[in-house]
Structures are given as structure tokens and as C-alpha cells.
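Peer 1: kindly return the folded structure for what I paste below:
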Amino acid sequence: MIGSMRMKFIPRTLSLLTLSLFLSGCAGVNLNPLQWFGGDEEVNPPAELIEISSEVRLSRIWSVDVGNGQGDNYTEITPVIEGNRIYAASENGSVLAVDLDSGDVVWRNRLDDLQLTGGVGAGGGLVVVGSRDAEVLALDQTTGDIVWVSEVTSEVVSQPIANDDIVVVQTVDDKVAALNTDGGERRWIYESTQPPLTLRGTSRPIFTPADTVVAGFSNGTLVSVSASDGVWRWEERVAVPEGRYDIDRVIDIDGDLVLDGDRILASSYQGNLIALDVVTGRIVWGLQDASSYHGLTQGFGNLYYCSDKSHVVAVRDNSEDTIWTNEDLQYRAITAPTAINNYIAVADFEGYVHLLSQIDGRIVGRAQVDSGGVRANLLAYQGRLITYGNSGTLAAYSLQ
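Peer 2: All right, here's what the predicted structure looks like:
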């Protein structure tokens, strides 16, 4: 199985998602693919919600307004949890810290005249966001005051990561830069070759116990570099581009990577799921033809992913066995899966949160949290589900 990972590939038909390739990097246009088509016909229309037998319900504990949320463009600004606080940001420059237990706003800062597109990152005493104008802004975690501003090569559309030494950001032009935590000066930069067409978005890099940074790129490769100086350690493909046309050869790694002990788990669009050794980059497990532009999650000995058709799939870890597949949310533009208690949580373009049983994949709970939809990944904190709606509502829910 592993030896054959270099690699079978089946081109897929044109979808709403792949059409977004043409507009990546274009300013001033609506990047929401659900709104590109007029008339009565839809390409890949989203499935209608079916009636469910509810076994669990979501009860809101607190909520906070965060500016204009995702704004009018197709951003995916996602909050981050650090300790007992959650840090969130809006497209129009509102950044805040919220106590996760009480929902109280600890501080709020309005970054005037800035359009935020990437965030939120936290670490090393900083809260980090990125702008459409290729700026990285670091705020003090305690006060919310701006500590430094640094320029990078292009727009930041993913979450930065940070520790006591460096802040790492990945830009839409397939570059990864490390900035000094204490002043924002550039420490190193890694550049990857960008294909002619890509999806709008990048995955979030990760720090590893091997003192490296691993990042996924739009050419379907994972790259590991030294965290201290950016020196190349290894590179491996998650997918190989095939097909006659550029649109058939899109294999972006857009979903966030998962660090699982000495393994890194990754997925790619029109590609595969793979697990690689953190130190060597050797492929230790793989599942072919598992196209996804989302991240993964784990639970009950399974890996869970959302396909490019918004199917939720459970695969037995370290095997090719599919435990279950739920197609009820087809083309509803769902978020990456989040494991919480006995459930897998996803949200969709109409703002519904769906709770699926980890055992058999049935939808056993549902609630609409934002009529404007949800693109930010859901977060879990001490049995609570944290949602950030496109309209700007940050909320915590208990599962009952």
C-alpha cells in the first residue's frame, strides 16, 4: 500500500471549489463560490437538510460580537485557544481576547484601516494576525497593544504559529517566513514553486518536537525545515499532479496538518491522506483518492476527514478500512471535522452545526448558530464547542 503511494490520481470534474482557482489573488471580487452563479440553476447544489432524531442538543453558554466577522470576501479567519483564553479577529480589524469560562472580554483592539485575512495565531506572549496588504501584526496577549508590525512577501490567509523564539507565517504566494518573536525581524524564508492554478488558501504550518517547522504547499508537497534557521530537512509529496489541463492538476494542501506523536497527518485536494515520520519524512501510512481541502481530526481509533464533496468519512487509523461515510451534507461547504466528546462536529454555509456519532456517522444533533454561515473551523474546549460565525458571533456551547 505505502509503496504505491507514488501515486494513483483520478482527475475530477469542475466544481464550485475549483472555480475559485481563477479568482485567487484577485482583489475587489466576491470570493464566495456559492454566490458566483445567477439564474435558477446551481452547479453541485447543496443537499437539503433531512429530518433527524435528535439525541444531543447545543445550549449556548455565552456569545460575543467580533467586528464584521469574515467580511464580504472569502476569508477563513479562525480563533485560537491559548490557556483559558480564546483570541479572535474580524476582517475589518477587530481583535479581542475572551475568557473561555465566563465569556468576558478581557481586551479589545481595533486595527483601523486594515483588512485582516489571516489569523489568529498565539504563542510567545503574542497574538498574531495577517493582512491583505502583506503585513503581520503582533499584539501583546495580556493587553492587546501592538508590539510590532512586519512586512512579508504577500497576503496572509492562514493562521500564523508562534513560540518563544519565532512567529511563522505562510503567505498566499507559497512562501513560509519566520519572524523573531521579540521584534518581528525576519529570521528566514522558505520558497516553494507555485503551480499555475491554486486554491485560495494555505494550510497552517506546525512546530514539531524535532525542532522543525513543517508546511504544506499548493504543489502537493510537505516540507520540513529547521525552526532555527530554515535549513531544508526533507520533502515529500502528498499527491502528484496529473491531467491535461491546469485545473485537473490542482493538488493543494489547504487543510491544517495534524501532529500525532512522531507522525504528521496531511491531506490534499484531488490527492490522498498520508502519515509521515516527523524526523525523516518517510511515508508510514497512506490512503489514496481521499480528496480534501480540510484538516483532519482523530477519535475512537479513527481518522475523520471531510471530502471535497462535503462527505464526512471515518477511516480506521493505519488501515485502508472505511468505518463509515455520511453523505447527508453533500456540497454544503462544511468545515473541517472537530472531535468533541463522542461526536464529530462540522458547520456549514447556512450556519448549522451538525453533530455526528463517532460510532456510526449518524447526525444526532443540529443547531443553527449563524444565519450568515460558518467557515472558521470549530474548536473544542473542556467539553464545550466554540463557534465563530461569518457574521462575527463568537460563542461557546455545551452539549446536553
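Peer 1: could you use CA atoms for every contact and neighbour count after this?
Peer 2: Will do.
Peer 1: what helices or strands is the helix or strand where Ala266 lies leaning on?
Peer 2: Element membership of Ala266 [criterion: DSSP states H and E] is strand 263-267. Using 3 or more C-alpha pairs under 8 Å, 6 or more residues apart in numbering; DSSP states H and E, the elements in contact with strand 263-267 are strand 258-260, strand 273-277, strand 296-299.
Peer 1: what about the residue lying closest to Tyr87 once chain neighbours are set aside, which helix or strand?
Peer 2: Take Tyr87 and drop its neighbours on the chain: the residue closest to it by C-alpha to C-alpha, 6 or more residues apart in numbering is Ala97, 4.6 Å away. Using DSSP H and E, Ala97 maps to strand 94-99.
Peer 1: now the helix or strand that that strand is followed by: buried residues?
Peer 2: Sequence-wise, the next helix or strand downstream of strand 94-99 (DSSP H and E) is strand 105-110. For strand 105-110, burial by neighbour count (16 or more other C-alpha atoms under 10 Å) applies to 105-109.
Peer 1: now show me the structure for the sequence below, then we'll compare the two:
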Amino acid sequence: MSTKRLGLASCLILALAACGTTSNAPEPNPLPQVADKAGAAVRWNRSIGGSTELRYRPAVSDEAIAVAGAPNQLALLDKASGQARWTVTLERPVAGGVGLNDKLVVVGTLKGDVIAFSRSGQQLWTAKATSEIIAPPVIGSGVVLVRSGDGRVSAFSAEDGSLKWFYQRQQPALLLRNFAAPLINNGVAYVGLPAGRLVALDLQDGRVRWDAPLALPRGASELERVTDVVTTPVFASGSVCAVAYQGRVGCIEAASGTLLWTREASSASGLEADGQAVYFTDDKGAVVALDRSSGRNLWRQDKLANRALSAPALHGNYLLVGDFEGYLHWINRDDGAFVAQRPTDGGRVAVAPQALSGDTVLVQTTKGGLYAFGVK
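Peer 2: So this is what the prediction gives:
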């Protein structure tokens, strides 16, 4: 195994956040020179907390945004202006991000606490997971789904925090730290697992509806055989698509678990999809577009190589990724060409930007900066 792959995998396995540059890491590509064709501009920006390497993922609902910041900050913001409706300081650091719906704001901590607040900021209940919570809680169908560091997925009642069910399977000897929240769609939770598997769980009782292999472990050593789905799956036109580290990218029929197609790929960042394509950032820093129905290669943009890209996000007619220096890059969905580039505060954009509306997205950096960007 190459020094590059060994260094990347070790950091992902052992750390709570992606590691920084090392003496033997490949040099990141310089910033490409981009002529602005998208009219990208800041609509508003705020700051919450200080610098951190934890991956805080904001949550967005109809008119509000829930955000966490270092070390122990939680806030609910107005979606249109970014003004704080309320802010609380927790006793323990928040980890993984925030869950939000029309009634609840939920966070998890590094000590395994699950804490639910009302939309007015009143603490409603607490629950306890079996280990640290490093993925954002997800709320749906009357439950709060929490993924803990030991691989367990726990479903707590959204009403009172009581445990309704849990799902756990035996873990391999070596695995990546999993920051991925489950995907909830139509009463089912889709969860990426170690060893390249994707499982569909009934939200009411945790029953396994199907368990499908996306990628099979390969290689002589345990490190080479790490093939984990460590990013949140996406739902697209009746299929669930996911990507594995040192494995494959593909789509599975949501109803039956039938594998529709796969292609060789490796990513610990994540993917996005629309009606025509699946988009992902691979572990070399390329942004790739594949045909959603067949997996056929559409385009590949590799001018951001080794810039530690976030997962891509849809933004109007464009695709948006962030990098380790806090730069944002807008890409044409049709051909992979750059259409805009903007800086933030220099902190890494570690998670995918979040859609606020059709032409506005929210970006959070590891320095605590929050930026709402729009395009023309």
C-alpha cells in the first residue's frame, strides 16, 4: 500500500476528523483560475463558537437553521437572515451536528448524551447512547435515530427519549470512523456499514428490510480490506445511491435492495444525486459525475486534487464543493467546468453545504463561520 493511502486511512480510522497535511502527503493542487459565470455572492454570514476539527453539520427546516459550534454551543437561526433566535451552552461538547424538524432540535455529545430541545430552546429530554455520537441525529416517523461510535444505530422516541429499538452487527477488526447519518425516506432508514454494505431498516421496529453488498473487501492486509460506507446515502428516483472507501459507488433499488449498478470508486467524503447523475468527490480530490441509471462516466474534474474536498451539494444549476482552505468551488453539472470560486474564513469546509432554498446554500467551516451563498 502506498504511503499516501496508508496516511489517509490511518487518519480516518484513528481520528475524529480528517487529518491535516503531513510531510509525505501529496501537495494540494493550486487554486484554479476561475472566471465568475454564476454570480456567486454572500447573502449573510455569522459565526458560532471557535475553531474545531469536529465535523459540525447544520440542519435546515422550513424557516430555521440549527447549528452547533465549538466547544459547546447550540443555536437556532432564522433561515432568511441568519439572526439567532436562541443560543444555549451545553455542559459537554457537541459532536457530529444537529437534527431538526418542526418540533425538535436534537444533538449528541462525545459522551453519548442525546439531548432534545423544543423549537423555542427549552430542553425536553435526554437519553444515553452506548458510546460517543459522531454523526448528526436524524428525526423522522416519530423517532430520533442516533449512530454511535461502536456502530450501533439507536432509535429513541421523539416524544420522550425512550429507547424503541437498536440495530448493531459485528464490526470488523479495522474500520473507518463513521460520521454518516442514516438516510430516512418513506418510513425506512438506509444505513451505510463497514465491509461495503448498505442496510434498510424499518423505522417503527428496526426490522431489516434488506441488506445489500455495495462493495466487497479486497487486499492482503486488514488495512487494504477496509471497504466501508462512511457517508450518508442519497435517494434518487426510487433508488438509494452510496459510495464506499476503497470500494465502489452504485445505486440500489430502494424497495427490494436489488443492486442496479456499481462502478469502482473510493470516497470518504460523500455524494449527491439528481434526476440525471450521481456526483461524488473521490479520495484523490476529483469530482466525478456518473449517469444515475447506468453508472456510465459523464465527466471528471481533477483540478482540485488533494484539496480535501467536501461532499458535493446541488446549488441551483450547479454543483458546489468546499476545500481545506475554506474555498468554495461551483461546477457546471453538465460538463464539470468551473463557473465560480469564493473564499470564506480559511477554515476547512469538511461537510457538504446545505440547501436553504433553490438559489441559496449554507456552508459551515471548522473556524465556526456560517455563510449563506446565493447564485444568480
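Peer 1: among the helices and strands packed on strand 263-267 of structure 1, which is the most enclosed?
Peer 2: Highest mean neighbour count among these (mean count of other C-alpha atoms under 10 Å): strand 273-277, with a mean of 22.
Peer 1: now that one: which residue numbers in structure 2?
Peer 2: Mapped onto structure 2 using TM-score structural alignment, strand 273-277 of structure 1 covers residues 249-253.
Peer 1: relative to structure 1, what is the average displacement of the matching stretch?
Peer 2: Stretch 249-253 of structure 2, aligned to structure 1 and superposed, deviates on average by 1.6 Å (mean C-alpha distance after the TM-score superposition for structure 1).
Peer 1: need the residues that contact that stretch.
Peer 2: Contact partners of stretch 249-253 of structure 2, identified using C-alpha atoms under 8 Å, 6 or more residues apart in numbering, comprise 214, 238-243, 258-266, 292, 295.
Peer 1: likewise stretch 50-62 of structure 1?
Peer 2: Here stretch 50-62 of structure 1 has contacts from 102-103, 328, 363-367, 395-400, using C-alpha under 8 Å, 6+ apart.
Peer 1: contact partners for the counterpart of Ser118 of structure 2 in structure 1?
Peer 2: Alignment note (TM-score structural alignment): Ser118 of structure 2 maps to Asp140 of structure 1. Residues in contact with Asp140 of structure 1, defined by C-alpha under 8 Å, 6+ apart, are 125-127, 146-147.
Peer 1: again with Ser158 of structure 1
Peer 2: Counting by C-alpha under 8 Å, 6+ apart, Ser158 of structure 1 has contacts 76-77, 117-119, 169-171, 201-204.
Peer 1: for Glu135 of structure 1, find the nearest of the helices and strands packed on strand 263-267 of structure 1.
Peer 2: Across these, Glu135 of structure 1 has its closest neighbour in strand 258-260 (26.4 Å, C-alpha to C-alpha).
Peer 1: report how many residues lie close to Ala178 of structure 1.
Peer 2: Neighbourhood size, Ala178 of structure 1 [other C-alpha atoms under 10 Å]: 27.
Peer 1: map it onto structure 2.
Peer 2: In structure 2, Ala178 of structure 1 lands on Ala155 (TM-score structural alignment).
Peer 1: now Ser118 of structure 2: how far from Gly96 of structure 2?
Peer 2: As judged by C-alpha to C-alpha, to the nearest Å, Ser118 of structure 2 and Gly96 of structure 2 stand 19 Å apart.
Peer 1: same question, Arg169 of structure 2
Peer 2: For Arg169 of structure 2 relative to Gly96 of structure 2 (C-alpha to C-alpha), the value is 21 Å.
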